[in-house]
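Colleague: Sequence plus predicted model, see below.
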Amino acid sequence: MPDDTGSSDAMMLGGASGDARSPRGHAAFSMRGTDDRWVVIQLNTFRNWVSEQLRRSNCEIEDLQMDFSDGTKLCKLVEALQGKSVGRFVPRPMNQLQALENCTIALAAITRDNIKLVNIGRCFNF
């Protein structure tokens, strides 16, 4: 069993370094077995990051599922990240077709810049 005395074994296992392998290290380690809590933390972190990116557009994200559902904030996020316009999108979509068109415009702008979307999974109940 490693100790915190600074021995090489303790350093390799993270006992003295305070990394994720240490019981008192990284928060992710202490959350083993609490997948739901980890997902909530990740969603809140992402929501805060997106809101920070959209601050210049005077937008804020409160609920990722609802706020991205019509594609307008998604288009604004892509514009903020790319530093250029995605093109014309419907600022106040009146139906599902217009909302889908907005999402398509945002994803097309990402594709034009050869950005690949990876690790995109279903984490909401759509």
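Modeller: On my side now, so go ahead.
Colleague: all contacts plus neighbour counts: C-alpha atoms, from now on.
Modeller: OK.
Colleague: Just give the closest residue to I61, not the sequence neighbours.
Modeller: S51 (5.3 Å; Cα to Cα, 6 or more residues apart in numbering).
Colleague: next SSE after whichever strand or helix holds the one you found?
Modeller: For S51, the element it lies in under DSSP states H and E is helix 35-54. For helix 35-54, the following helix or strand on the C-terminal side (DSSP H and E) is helix 64-67.
Colleague: Second structure follows, compare the two:
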Amino acid sequence: MENHSSEVVYVGDNYDEDMPATERELAEDATWKIIQKNTFTRWCNEHLKCINKRVANLETDLSDGLRLIGLIEILSQKKMGKHNKRPNFRQMRLENVSVALNFLEAERIKLVSIDSKAIVDGNLKLILGLIWTLILHYSISMPMWDEEEEVEEKSKATPKQRLLGWIQNKVPQMPITNFKGNWQ
């Protein structure tokens, strides 16, 4: 008798064909997750290089809070409050990440369900969410994206809408109207 459980079976880079699409999308090595992780790592490193720091693995390298604090200081162009320079213990790492998250809160940057424990414990989904929030706030919202727009239009469009407009402007031959179906 065959076993038809919902067990995930991978062969190389290929998923088991019987696996439901939702399970494939949530799998640890789902293509979108790998691409997002690599892209966000490169984005972090692009900013961190000016202080001679880098991230090799988002899940572990932000856990002591030092690179996260460095990244936020670079992006915000403000100095962070007092933090542990050598966070050897878990409590010190939690405190450092809390310093960074509290700073973002004070800057009125909304973080949903992201706490210091999630970052210290390497919760990839929430770390990716945190980095995306930083990208939205500090990169996409910056004036360089709005060179051709009028001032009144800038204040009404969301960062996501402005990014889509920028992409449409850069590749006018491609009919891109959304971030889902058009990317396939």
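Modeller: Perfect, thanks for sending it. These figures come from a predicted structure and were not determined experimentally.
Colleague: TM value for the aligned chains?
Modeller: Once superposed, the chains reach a TM-score of 0.66 (TM-score structural alignment, normalised by the length of structure 1), with 92 aligned residues with a Cα RMSD of 2.0 Å.
Colleague: Counterpart of the residue nearest to I61 of structure 1 over in structure 2?
Modeller: The alignment partner of S51 of structure 1 in structure 2, by TM-score structural alignment, is N45.
Colleague: mind listing what its match touches?
Modeller: Applying Cα atoms under 8 Å, 6 or more residues apart in numbering to N45 of structure 2 gives the contacts 53-55.
Colleague: Count the residues that sit near the equivalent of K79 of structure 2 over in structure 1.
Modeller: Here K79 of structure 2 is matched to S85 in structure 1, going by TM-score structural alignment. Residues within reach of S85 of structure 1, counting by other Cα atoms under 10 Å, total 14.
Colleague: ok, so what distance separates S85 of structure 1 from N119 of structure 1?
Modeller: The spacing between S85 of structure 1 and N119 of structure 1, counted by Cα to Cα, to the nearest Å, is 25 Å.
Colleague: Which of the helices or strands spans the match of K79 of structure 2?
Modeller: Under DSSP H and E, no helix or strand contains S85 of structure 1.
Colleague: next one: F29 of structure 1
Modeller: Going by DSSP H and E, F29 of structure 1 is in helix 27-30.
Colleague: Going along the chain, name the strands of structure 2.
Modeller: 10-11, 14-15 (DSSP state E).
Colleague: Quickly compare the ones you listed and say which is most buried.
Modeller: Mean neighbours per residue, mean count of other Cα atoms under 10 Å, is largest over those for strand 14-15, with a mean of 12.
Colleague: which residues in structure 1 does that strand match up with?
Modeller: Per the alignment by TM-score structural alignment, strand 14-15 of structure 2 matches no residues in structure 1.
Colleague: can you check stretch 134-150 of structure 2 too?
Modeller: Following TM-score structural alignment, stretch 134-150 of structure 2 has no partner segment in structure 1.
Colleague: Go ahead and flag the most central residue of structure 1.
Modeller: Closest to where the C-alpha atoms of structure 1 average out (Cα atoms, centre = their mean) is F46, at 3.5 Å.
Colleague: circling back to that earlier point, please work out which residues of structure 2 line up with the helix holding F29 of structure 1.
Modeller: Using TM-score structural alignment, helix 27-30 of structure 1 finds no match anywhere in structure 2.
Colleague: ok, now which ones touch L71 of structure 2?
Modeller: With contact set as Cα under 8 Å, 6+ apart, L71 of structure 2 has these partners: 44, 47-48.
Colleague: could those residues be laid out in a markdown table, adding distance to N102 of structure 2 and neighbour count?
Modeller: Below are these laid out as a markdown table (distance: Cα to Cα, whole Å; neighbours: other Cα atoms under 10 Å):
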| residue | distance to N102 of structure 2 | neighbour count |
| --- | --- | --- |
| C44 | 20 | 23 |
| H47 | 21 | 17 |
| L48 | 20 | 21 |
